[in-house]
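S.K.: My questions are about this predicted structure, shown below with the sequence.
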Amino acid sequence: MTTDRLLPRALPHEVGVDPRGVHDLLDGLARRHITMHSLMLVRHGKVVAEGTWAPHRPEHAPLVYSLSKTFCSAAVGLAVADGAFSYDDRLVDLFADVVDAAGPVASRIRVRDCLAMATGHTRDDVFNPRTSRLAGRQPWRVALATEPEGVPGATFCYNQFATWTLAEVVRHATGRTVHELLVDRVFTPLGITGTSWDTDPARRVLGFSGLHVRPEGIARFFQLLLDDGVAAGERLLPVEWVTRHRQRHVETDSWAEPDWAQGYGWQVWHDTRGGYRGDGAFGQFGVVMPAQDAVLVLTASTERMQEVLDEVWASLLPAFDRAPDAGDGLAERLASLRLPTVWGERGATVGLTFENRTNRWRLVDDADGWQLRWVDQYGGDHQLAVGFGEWRTGTMRWSGRTLRVAASGAWVGWGHWVGHVVALDAPHSLLVRLRDDGSGRTEWVGPKPLGADSLYGLAPVD
């Protein structure tokens, strides 16, 4: 499968980028043992470096976690420009159909406060499993009945409630979800396809997370932000929102990480180099660098996000407008990126069963590795092709839910087989460890999913 190219291409030196800077970035990320999934660098509106680490591919549209927030913010801007509501509207008025009691502080929260993560809350605990399962607009009856501890419009607290609320305000005021609005008004004109947006337990689009989008779709959207909301001479995003979303609306200097302590806009972070970005858990980045007229997209699986940005600033920034290095070999290197497969032995022919208290497995050889049947506690009965020295793709299936994966495996010790299962729709992976005593277990590789351990159907660690 090929992915539509949404942006023109150029060689790095043609737009004033020394390829050595991209090499240095790749070297630095590898030296820090950052597990990367994709990289795309755009300058002057042209893609100059792009790569995905196999088994990830350009056409995959993974979960980008809180990078979704920037997209949700743009949908709010569209709705406001259409006259559906205003930035100064209060939540108690927008939810008047369900709110029957709200204190004086909660009654002051406006749409603009939600955009700036300045709702007055001081803890990220308003969105929780209990309230998220309430039907319709009932969660806001509960949320707005609880007084924030801080000052709306001034107290910053990064919280999911704010963006979740924005998504519901858009839906109720326009009759369309933030995803539907963006597909119609932004994604389709830009050629961005293959997106989806996860919902909460009551089937409301999350807003604060849940967007699945291809790396080039991220790059095309953030290039639109850099271009002031205009593409091919057509205004797609309203001037007021474009101007205000990238302004610093609230201070964030209590955060320890430097690039999270530079202030917050409307669902974007300011950085230490004069630009701004949307980002999501575990290394999903859309970085706007106005001084360089550049956009950088990274997707990854890491909890050390500041280190990723440290490496970008140290390695990549100096490459702009620097004399290029001849014979760079960058295209070949980017084309050969891959995650390491499980190192070990092929082993003898096998047909064995394993189990623990929540999972059962059967491992059988085939010509290219193994077939692993995995029955889990969630009702999943998965038949996975596992490669030896290579990644083989497949799908894990539960009732009403699927997860695309890739797997590699090997015998790593006497009587110890390991399969590495990588989610292609989310920045997560796990190991299946099977031993010759008939036992088995799973363990996360790197960060495990936020929220319930069963997110995307992946079994919890045993």
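M.R.: That came through, no problem.
S.K.: drop to CA atoms for contacts and neighbour counts, all remaining ones
M.R.: Will do.
S.K.: separation between the residue nearest to Pro152 when sequence neighbours are not counted and Trp269?
M.R.: Residue nearest to Pro152 in three dimensions, not counting chain neighbours: Gly120, with 4.1 Å by CA to CA, 6 or more residues apart in numbering. Going from Gly120 to Trp269 by CA to CA, to the nearest Å gives 18 Å.
S.K.: Then Arg362?
M.R.: Taking CA to CA, one finds Arg362 at 47 Å from Trp269.
S.K.: same thing with Asp462?
M.R.: 37 Å.
S.K.: Also Val297?
M.R.: Distance of Val297 to Trp269, computed by CA to CA: 15 Å.
S.K.: For Glu149, give its distance to Ser107.
M.R.: For Glu149, the distance to Ser107 - CA to CA - is 13 Å.
S.K.: Could you do Val250 as well?
M.R.: Distance of Val250 to Ser107, computed by CA to CA: 20 Å.
S.K.: here comes the other one, which I'd like you to weigh against the first:
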Amino acid sequence: MTMDLPRCAPEEIGLSSRQVAGCIRALNHELTTMNGFMAARHGKVFTECWWSPYRAELVHSNHSFGKSYTATAIGIAMQERKLHLDERMADIFADEIAERKLQLDERTRRITIRHVLTMTNGMERHPDMTGDWIGNYFATPMAYEPGTRFAYNSSGSCMLGAIILKRTGQNMKEYLTPRLFEKIGIDASRFVWCKFPNGIDGEPGTFATTEDNLRLAQLYCNGGSWNGERVLDEDFFKEALSVQIENPYAPEQKDGRCGYGYQLWACSIPGVFRFDGGQGQYGIIWPEKELVISLHEGAFAPLGPQKTLDVLYEHLLLKLQDEPLPSAEDDLAALRALEKAQALPAGEVGQTLPDASWDGTYTMKTDTFDPWFAVAPPGVGDLFAAFRTPEHDHPIHSFSLRITPTLLTLSLDSGAEICASLDGSLTERFVASPFPALGAFAATARLTEEGTLEMRIRWLNGWFETILVFAQSPDGLTITTKKLRLNEADNYLIKTSLAIRQV
């Protein structure tokens, strides 16, 4: 069933095309790489663009934006009387606690679903999300009475997913498909929800299109109805879109200290709320003005995401008029041309092409390497390693390099091939990876002035980038793998390994 969102000119909803064009230009600031952007008012999309090779149909990592899909599932389950928000977590997971012979702090026993929704679990630190993360959650020491103090806790959000599975017999995506996705026009076959090794749909494991996220924001803006059909009780949305806990001491930029609802944040403009994922994955909701915005980007922490919000506030939210503006066909045409013209910068091109001395098959001598994307905040390993599909996650024992006048091809012993353009062009390709549905990429390669062979892989299901640097030496081929963190203090997860040429 087609459920296309209507489109309109910005002037129809109280913004000028020039203002929107100025917003797009300002979004291209120095602390981010934009991937996708949409905005709608009164249910009509008035601007949308993707930075090529990103495109509308590609799902993109949501990071903690996905918590809002989780909260929505909790609301639906509550509506279906599968749970209530004041149920205690220790009662829901009594069997798991008994199996692990855990002795719980009395405060731990008082944690409710509502406390988890509002990030007021009361724990002194973030629970370990590796291994037995359900047991780790209950074993984490308490510092505060539940419900009294905000402390960000992604493990708690994963526990909400475990509740859905426990109470409904279905994982999050399976549960939400007929109850949410099909009702608001999200293509469930394309939407990706990565699983933990224990089979539970994980957080931060959602990948959605920019429009999928806009639709969720629109549902919240509508108070839970879609095209006249009630999807979820309005009272749940009133509670979700309200400050349930103040957080003035949160270690965030200004928009991270304005209060928190149900797995979403209050903004510095009164009455505005947002779904929020790391590195600037946003869904902005302004019910009073019937305005929603969806944005995917790769913003450098700690300042980049806030700068993007400030751009949206300055150029859109604070410019919004209550009445339509006169049509401006020339300005609208210029805006639509600008939207279509957005693209990532081309890759660097070497002054000379790599020669045939790089061609060959190599065997790993020390450790291994891999080109796949990672999410690794400073001081933390790859958070997405748990989401790799074991049957597709093959350690690399050997690989080959092949040079042509236009391409560098890296062929892995698993059969996967990554082709990189030598002319700097970012061409979308696909490779079989440990994330089976998330193999879209665009790669470039060059011979550097230092004589190394550099391959840059932009993973198009997120802001992710992997840089592989091959260096010839008497000992063999040194491979330096750099995976982008998007953190100004520590920008890469780096690993070095060695391979030798087969003869």
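M.R.: Okay, I see it. Predicted model only: the values in this text are computed from it and were never measured.
S.K.: hmm, back to that, between Glu149 and Ser107 of structure 1, which has more neighbouring residues?
M.R.: Ser107 (18 against 14; other CA atoms under 10 Å).
S.K.: which element is the residue lying closest to the more buried one once chain neighbours are set aside on?
M.R.: Using CA to CA, 6+ apart and skipping the chain neighbours, the partner closest in space to Ser107 of structure 1 is Val92 (5.7 Å). Element membership for Val92 of structure 1, per DSSP states H and E: helix 91-94.
S.K.: Over which residues of structure 2 does that helix lie when aligned?
M.R.: Using TM-score structural alignment, the residues of structure 2 aligned to helix 91-94 of structure 1 are 89-92.
S.K.: Quick one: distance of the matching stretch to the chain centre.
M.R.: Here stretch 89-92 of structure 2 is found 29 Å from its chain centre; the criterion is CA atoms, centre = their mean, to the nearest Å.
S.K.: Pull out the buried residues from it.
M.R.: Under the neighbour-count criterion of 16 or more other CA atoms under 10 Å, stretch 89-92 of structure 2 has 89-90, 92 buried.
S.K.: And for it, what's in contact with it?
M.R.: 97, 108-113, 163 (CA atoms under 8 Å, 6 or more residues apart in numbering).
S.K.: Narrow those to just the buried residues.
M.R.: 97, 108, 110-113, 163.
S.K.: I'd like those residues as JSON lines, with distance to Gly347 of structure 2 and secondary structure appended.
M.R.: As requested, those are arranged in JSON lines below (distance: CA to CA, whole Å; DSSP: H, G, I helix; E, B strand; the rest coil):
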{"residue": "Ile97", "distance to Gly347 of structure 2": "52", "secondary structure": "helix"}
{"residue": "Thr108", "distance to Gly347 of structure 2": "51", "secondary structure": "helix"}
{"residue": "Arg110", "distance to Gly347 of structure 2": "54", "secondary structure": "coil"}
{"residue": "Ile111", "distance to Gly347 of structure 2": "50", "secondary structure": "coil"}
{"residue": "Thr112", "distance to Gly347 of structure 2": "50", "secondary structure": "strand"}
{"residue": "Ile113", "distance to Gly347 of structure 2": "47", "secondary structure": "helix"}
{"residue": "Ile163", "distance to Gly347 of structure 2": "45", "secondary structure": "helix"}
